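Novice: A predicted structure for the sequence below; I have some questions about it.
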Amino acid sequence: MFSHKDVWVFDLDNTLYPADADLWPKIDARITLFMAHLFGLDGMSSRALQKYYYERYGTTLRGLMEQHRVSAEEFLAFAHDVDRSGLKPNHTLAASIAALPGRKLILTNGSRDHALRTAEALGIHDMFEDVFDIVAADFVPKPEAATYERFFDRHGVDPKRAVMFEDLARNLVVPHERGMTTALVVPKPGQADHREAFEMVTEAAPPHIDFVISDLEAFLDEVARTLRGGPDGA
């Protein structure tokens, strides 16, 4: 399955860092605070509206832009202004990504600045050719088909030669339809899971997901060994 793959595409949040990291809850809380300041709502009401926009529009930002013409730059700067000291360099992951043949790209609904700072904290920023962020997507988030088409066009990616790693199953539907190999990254047993309830796969993986993995480093190592034709892949 991987012998003809030479483009490796990674989501950022809850994919390239562990599911139980504290980064996403911090960002989530910042978004709630932004909503509270914007509308003068209490925390509970702000969070309910935040999650409504998130589920309906794919990101809270898109809902705010469409319904209230909120400045995307202001929102992204506020939401991603968080302490990343809880993230530690992951040298194992860096080596695993480096061992993959071909190009490596990040495709995120967050901002480029957030992706670069997070990747730097993880010690993997040098592994990637580029970041395709929500601004490059013209603020149309995954899982919209237009976002993937912009990504393919901008970076000259043939989806049939690419693999997509994501923590949200709905964001893998279009990649699979376009011919990408898809891998859903889920928490390890016992790890916290910060996904929303509607985002979780509770039964057998749907047909648009080729692999479900809880250990990204081990999976990438196995793929790299297979492609090298080593003892585990001969």
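Specialist: That came through fine. Residues are numbered from 1 along each chain as shown.

Novice: contacts and neighbour counts: CA atoms only from here.
Specialist: Fine.

Novice: residues in contact with residue 194?
Specialist: Residue 194 is in contact with 19, 20, 24, 25, counting by CA atoms under 8 Å, 6 or more residues apart in numbering.

Novice: Against residue 168, how distant is it?
Specialist: 11 Å (CA to CA, to the nearest Å).

Novice: try this one side by side with the last:
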Amino acid sequence: MMQLGKRGFDHIETWVFDLDNTLYPHHLNLWQQVDARIRDFVSDWLKVPPEEAFRIQKDYYKRYGTTMRGMMTEHGVHADDYLAYVHAIDHSPLLPNPAMGDAIERLPGRKLILTNGSTAHAGKVLERLGIGHHFEAVFDIIAAELEPKPAPQTYRRFLDRHGVDPARAAMFEDLARNLTVPHQLGMTTVLVVPDGSQDVVREDWELEGRDAAHVDHVTDDLTGFLGKLSPAK
């Protein structure tokens, strides 16, 4: 049941989705592979032990929105080299999800992806899930001019690039902090959380925020949630 004062979906004409840990279950821990490669990249670039690299990685992630942005700002790393390395992972844990695809297809209006990852990584994820054809476009970290969510200018660039009216859009995300600006802009916000049935590899702060004022809805079952919003065929 929707809480009093929370925004609904009757007016929504554009549906915006994050990619990692949103369009596939948290418990696949696919991002853990990326996480390990980020640590290795930082360790190699800065010539520090893995333990120190991990500390730096998480510090930059929290302060800059992505470790990449921190490495670019403080150490002159080139985005192309970084993205190619950290996204060279095994995508095979992802399986086709026709039920989600059907629910997305039945949503009225446009569907877009807004991710801090790369278009190449997004393409592989969407191909494995079998849902890529439901989306009009992917707005990635390159389109964002290397400024990741939750930077306000990133959302502005996205809205301008794709002509999205935030007052008639909904945003689905797995990090509550990435919903702050969308909510301020007028979007209906949905936080996608782990379903609790299996272990997930996340930091405590990444799992916070489900009670935040800028979070309109929380779900641990995105397919089921979307199915309730979709008109019957």
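Specialist: In hand now; what should we look at? All of these numbers come straight from a predicted model, not from anything done at the bench.

Novice: Quick one: distance of the helix or strand in which residue 95 of the first structure is found to the chain centre.
Specialist: Taking DSSP states H and E as the definition, residue 95 of the first structure sits inside helix 91-98. Offset of helix 91-98 of the first structure from its chain centre (CA atoms, centre = their mean, to the nearest Å): 17 Å.

Novice: Check stretch 166-173 of the first structure too.
Specialist: Its chain's average C-alpha position is 9 Å from that of stretch 166-173 of the first structure, according to CA atoms, centre = their mean.

Novice: which residue numbers in the second structure go with that stretch?
Specialist: Matched against the second structure by TM-score structural alignment, stretch 166-173 of the first structure falls on residues 173-180.

Novice: Same check on stretch 101-112 of the first structure?
Specialist: Taken onto the second structure by TM-score structural alignment, stretch 101-112 of the first structure occupies residues 108-119 there.

Novice: Pull the residues that contact that stretch.
Specialist: Contacts of stretch 108-119 of the second structure with the rest of the structure, by CA under 8 Å, 6+ apart, involve 12-20, 66, 83, 104, 134-142, 148-149, 158, 230.

Novice: Just the ones of the residues you listed in strands?
Specialist: Under the assignment DSSP state E, those contribute 14, 15, 16, 17, 137, 138, 139 to strands.

Novice: Now list the buried members of those residues.
Specialist: 14, 15, 16, 17, 138, 139 (16 or more other CA atoms under 10 Å).

Novice: and the fifth one, what does it touch?
Specialist: So the one you mean is residue 138 of the second structure. 112, 113, 114, 115, 119, 122.

Novice: what do you get if the cut-off is 10 Å, keeping everything else the same?
Specialist: Applying CA atoms under 10 Å, 6 or more residues apart in numbering, one finds that residue 138 of the second structure lies in contact with 16-19, 111-115, 118-120, 122-123, 132, 158.

Novice: Quick one: buried ones out of those residues?
Specialist: Among the contacts of residue 138 of the second structure, those buried by neighbour count (16+ other CA under 10 Å) are 16-19, 111-115, 118-119, 122, 132, 158.
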